[in-house]
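Chemist: With the sequence up front, the predicted model follows.
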Amino acid sequence: MTTRTIDLRSLGRATLARQGLLERRPGAVEPVVAAVLGLQSQLPDAPYLALAARLDGFDFAHLTGALNEHTVVRSTLMRGTLHLVTADDFRWLRPTVQPAIERVFRSGFTKRLGGADVEAVLTAADELLAERALTHADLKAALGERFGHDDPAALAYTVQYRRMLVHMPPAGQWARGGRVYARPADNVIGTLSSADPVELIRRHLRAFGPATARDVQAWSGLSGLDDIAAQMSDEVEWFDGPDGQRLLDLSGLARPDADVPAPVRLLPEFDSLLLAHHDRRRVMTDEVRARVCVGSAVAATVLVDGVVDGIWTWARRRGGIEVRPLRRWSKAVRACVEAEGARLLELAGTPQYDLTIGEPD
């Protein structure tokens, strides 16, 4: 078996290309959401900003329409966090990552549940959700009353993590807050599929590769993928990467030259590009990572030449975008950042607002 070498810059260019961040993809929302294997959605506005960076001709109404039609759905997925994925991908992806979601549940709620009969709680929730969509508060109140538990919120979270629910619109839509209603996924998008960890690895490589099995595990929250990856020898090729890492990629996938230009892009908070690998140095140094990923937060970032080189915020109260470079930028880079910001403000329907670029720390 022939093994080639690959460096960080080449890894970065490959991932950027697959994420539509070297060149925006044409077409509809659903194929792009599928190609990038979902969008982080802890913050409801973030997927709109993520698609603005990746999709040519994007209009915020396109994603809102996809959510209304349930061709794209919002749910708890990778690492037990909220994502938007296509309905087709949800059918196999949620069953595949369910073990990781249940591990998150056990670590956070086992003690809080005490001696509660979890199966009885889930059965009761199934009966309630069969009648109508419910909020977390609805479940908390109904289950707390029925079971007389000291921590009714833990009962509601049991349903959130153990049952495969999707959020109902307008949850997950641009500038729409308020209560989040959920229903069982099979009532909304039809029958779900079986878990498919091999497909998980394939799709991660198509969206974020080349990668190590540890990268796929860090992104998905699953464990034990090394053995599965090792069994895919007939469809992958291997690379020797930085620090002796062994990376795999699907055979035949394009990997751009390391010197291919990478345009400036503005990415939202928690963007999947920054969370898809255990070793994130292909898109940000460890020093930059310490400034971008603080506690459980992941800042909105500016990509310059394919790596994180700035942080930005949407200053809603004052209006506009505020950018903080992580180093001093040339006039050409500043002009590209201003153009990207103006495009984003136009898409959001706020072209009257300004983008301001501060000085690096």
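Modeler: Structure received.
Chemist: use CA for all of it now, contacts and neighbours both
Modeler: Fine.
Chemist: Please tell me how far residue 6 sits from residue 241.
Modeler: As judged by CA to CA, to the nearest Å, residue 6 and residue 241 stand 5 Å apart.
Chemist: for stretch 67-82, which positions count as buried?
Modeler: Neighbour counts over stretch 67-82 (16 or more other CA atoms under 10 Å) mark 67-68, 70-80, 82 as buried.
Chemist: how long is that stretch from one end to the other?
Modeler: OK, stretch 67-82 end separation, CA to CA: 14 Å.
Chemist: Please apply the same query to stretch 9-29.
Modeler: By CA to CA, the extent of stretch 9-29 from end to end equals 29 Å.
Chemist: now stretch 248-264
Modeler: End-to-end distance for stretch 248-264, by CA to CA: 28 Å.
Chemist: One more: stretch 70-79?
Modeler: 22 Å.
Chemist: Can you give the contact residues for that stretch?
Modeler: 30, 41, 66-67, 82-88, 90, 93-94, 97-98, 100-101, 104, 160-161, 165-168, 172, 188-189, 219-222 (CA atoms under 8 Å, 6 or more residues apart in numbering).
Chemist: cutoff 7 Å now
Modeler: Applying CA atoms under 7 Å, 6 or more residues apart in numbering, the contact partners of stretch 70-79 are 30, 66-67, 82-87, 94, 97, 100-101, 165-167, 172, 219-221.
Chemist: again with stretch 142-154
Modeler: 109, 112-113, 140, 155.
Chemist: Against residue 337, how distant is residue 274?
Modeler: For residue 274 relative to residue 337 (CA to CA), the value is 19 Å.
Chemist: cool, residue 120 as well?
Modeler: 54 Å.
Chemist: more neighbours, the two?
Modeler: Each of residue 120 and residue 337 has its neighbours counted (other CA atoms under 10 Å); residue 337 has more, 25 against 11.
Chemist: ok, and here's another one to check against it:
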Amino acid sequence: MSAAAVVVTASPRDIARIRVTRQGLGSASPDVLGSDRPLSTAADVVERMLAIQAQDLPAAAWALGVRAPGLTQADVDQAINEGSILRSWPMRGTLHFVPPADLNWMLELTTPRLMTGTKTRRTQLDLDMAVIEQAREIAQEALVGGRALTRAAFLELLEAHGIATANQRGYHLIWHLAQSGTLCWGPRVANVQALVLLDEWVPNPRRLVRDEALGEFVLRYFAGHGPATLKDFAWWAKLTVADATLGLAVVRDRLIEIRVGETSHFLPADADTGSWGSIARQRSPVLALAGFDEMLLGYTDRSFAVSVENFERVVPGKNGMFLPMMLEHGRVLGTWRREKTSRGITAEPRPFDGLTARQRASFERSIREYSTFLGVPVGVIPSS
């Protein structure tokens, strides 16, 4: 039977647990991952996930760390500075970490629709194309030759050339120049990331024709986030359903279809379906995930990970702010609060229904790993 014909059934619990493994958060065998190499570096994690939301840089760094045991904040900083991971706006108008070589083809797919959607905002900010192109010329002249500028320095430069940057104009100009392939975030300068020219920072990007790129987008999403639906992918990538469907058709013979009821989910055919039972039998740790983690954010249907009645305890008011989560077996047990005080950093678990002694001990182990990642002590305080 060919890979294209493989159709299996699964329960919602199966989906949640397999996602943990595919996202590099579980301890299942490499065969379930579809890879014989564990995730050990920041670049490994970003390569597997294709994109990890990085609007909140400290949260994004821990999203890498929790998936690659032993990784440290210093390792992530080094990966940023050497360019083995790249932070930019590949989709949804939101900052993500992506593999550097993949950003260009992602932008080619996502930018046209996003630019159409921002016409009204550009009008509100009185930003016409003449101003945007002037800013582009300024950026290219200032950054050519491997130079870098912090956001503040770049905005000062625009002001010096007569381009007002107040009231979000500066932010929108930076976003527009990055979304259209001129800028990206590069090395850290004075403890903040600086802007660089994308074509210098990534001199050898992958070049894919459109259909090939759509197929790559679909396949890479299911590799790092599967099992998931085509609707999940279209939302995550912010592509039209028509483009998502075309991408699925391009790589359909490289995917397994997993049905939950009448709904089709997809997973790369390199996954070993025969080993899934071992995932269900494994004892899962209670993981301290960052806010905005792809384990919840990476899907339009979040019900596999958190119940409807508890969703607003993770996303208060459904306002787009995803709190740090406690995760076990792919299900959210509650949230946790990180607080920095004069005496150090504390982590306070906030479970939905209380924690068993084993769960609390497991959560504390995850916080110790977080402490090692940061290189500073982090104490766990009782639930409020």
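Modeler: In hand now; what should we look at? Keep in mind that what you see is a predicted model, and the values were worked out from it rather than measured.
Chemist: TM-score of the superposition?
Modeler: Put the two chains on top of each other and the TM-score (TM-score structural alignment, normalised by the length of the first structure) is 0.86; 352 aligned residues with a CA RMSD of 2.7 Å.
Chemist: From the contacts of stretch 70-79 of the first structure, which land in strands?
Modeler: 82-86, 165-167 (DSSP state E).
Chemist: which one among these gets closest to residue 249 of the first structure?
Modeler: If you rank these by distance to residue 249 of the first structure using CA to CA, residue 85 comes first, at 22.4 Å.
Chemist: What is the aligned counterpart of that closest one in the second structure?
Modeler: If you follow residue 85 of the first structure across to the second structure using TM-score structural alignment, you land on residue 98.
Chemist: how close does the residue lying closest to that match once chain neighbours are set aside sit to residue 231 of the second structure?
Modeler: Residue nearest to residue 98 of the second structure in three dimensions, not counting chain neighbours: residue 51, with 4.8 Å by CA to CA, 6 or more residues apart in numbering. Going from residue 51 of the second structure to residue 231 of the second structure by CA to CA gives 17 Å.
Chemist: quick one: which of these two has more around it?
Modeler: Using other CA under 10 Å, the more surrounded residue of residue 51 of the second structure and residue 231 is residue 51, with 29 against 19.
Chemist: list the contacts for the aligned partner of the more buried one in the first structure?
Modeler: Under the alignment (TM-score structural alignment), residue 51 of the second structure maps onto residue 38 of the first structure. Contacts for residue 38 of the first structure (CA under 7 Å, 6+ apart) come out as 83-85.
Chemist: List the contacts of residue 95 of the second structure.
Modeler: 53-55, 87-89.
Chemist: need the strands for the stretch 201-350 of the second structure, in chain order.
Modeler: Along the stretch 201-350 of the second structure, counting by DSSP state E, counting those that start in this stretch, strands occupy 255-260, 263-268, 287-289, 325-328, 331-341, 344-351.
Chemist: Would you mind giving those strands as TSV with distance to residue 18 of the second structure and mean neighbour count added?
Modeler: Below are these laid out as TSV (distance: least, CA to CA, whole Å; neighbours: other CA atoms under 10 Å):
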stretch	distance to residue 18 of the second structure	mean neighbour count
strand 255-260	11	21
strand 263-268	10	22
strand 287-289	15	27
strand 325-328	12	24
strand 331-341	11	18
strand 344-351	23	18
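Chemist: Reformat those as TSV; add distance to residue 308 of the second structure.
Modeler: Shown next, in TSV, are the strands of the stretch 201-350 of the second structure (distance: least, CA to CA, whole Å):
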stretch	distance to residue 308 of the second structure
strand 255-260	18
strand 263-268	19
strand 287-289	20
strand 325-328	15
strand 331-341	11
strand 344-351	16
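Chemist: Out of those strands, flag the one nearest residue 301 of the second structure.
Modeler: strand 263-268 (11.7 Å).
Chemist: The closest one vs the first structure, average distance?
Modeler: For strand 263-268 of the second structure, the mean deviation from the first structure after alignment is 2.2 Å (mean CA distance after the TM-score superposition for the first structure).
Chemist: so where in the first structure does that strand end up aligned?
Modeler: Against the first structure, strand 263-268 of the second structure falls on residues 245-250 (TM-score structural alignment).
Chemist: what sits up against that stretch?
Modeler: 205, 209-212, 235-241.
Chemist: hmm, try it at 10 Å
Modeler: Stretch 245-250 of the first structure has contacts (CA atoms under 10 Å, 6 or more residues apart in numbering) with 3-6, 11, 201-206, 208-215, 229-230, 232-241, 255, 279.
Chemist: Among those residues, name the ones in helices.
Modeler: 11, 201-206, 208, 213-215, 229-230 (DSSP state H).
Chemist: Just the buried ones out of these, please.
Modeler: 11, 201-206, 208, 213-215, 229.
Chemist: where along the stretch 251-361 of the first structure do the helices fall?
Modeler: Taking DSSP state H, counting those that start in this stretch to define them, one finds helices in the stretch 251-361 of the first structure at 286-292, 331-347.
Chemist: which one of these has the most crowded surroundings?
Modeler: helix 331-347 (a mean of 17; mean count of other CA atoms under 10 Å).
Chemist: once the structures are aligned, where does that helix end up in the second structure?
Modeler: By TM-score structural alignment, helix 331-347 of the first structure lines up with residues 357-373 in the second structure.
Chemist: likewise stretch 283-293 of the first structure?
Modeler: Using TM-score structural alignment, stretch 283-293 of the first structure lines up with residues 305-315 of the second structure.
Chemist: Quick one: residues in contact with the matching stretch.
Modeler: Counting by CA under 10 Å, 6+ apart, 12-13, 15-17, 19, 291-292, 295-296, 299, 302-303, 316-325, 327-336, 350-352 sit against stretch 305-315 of the second structure.
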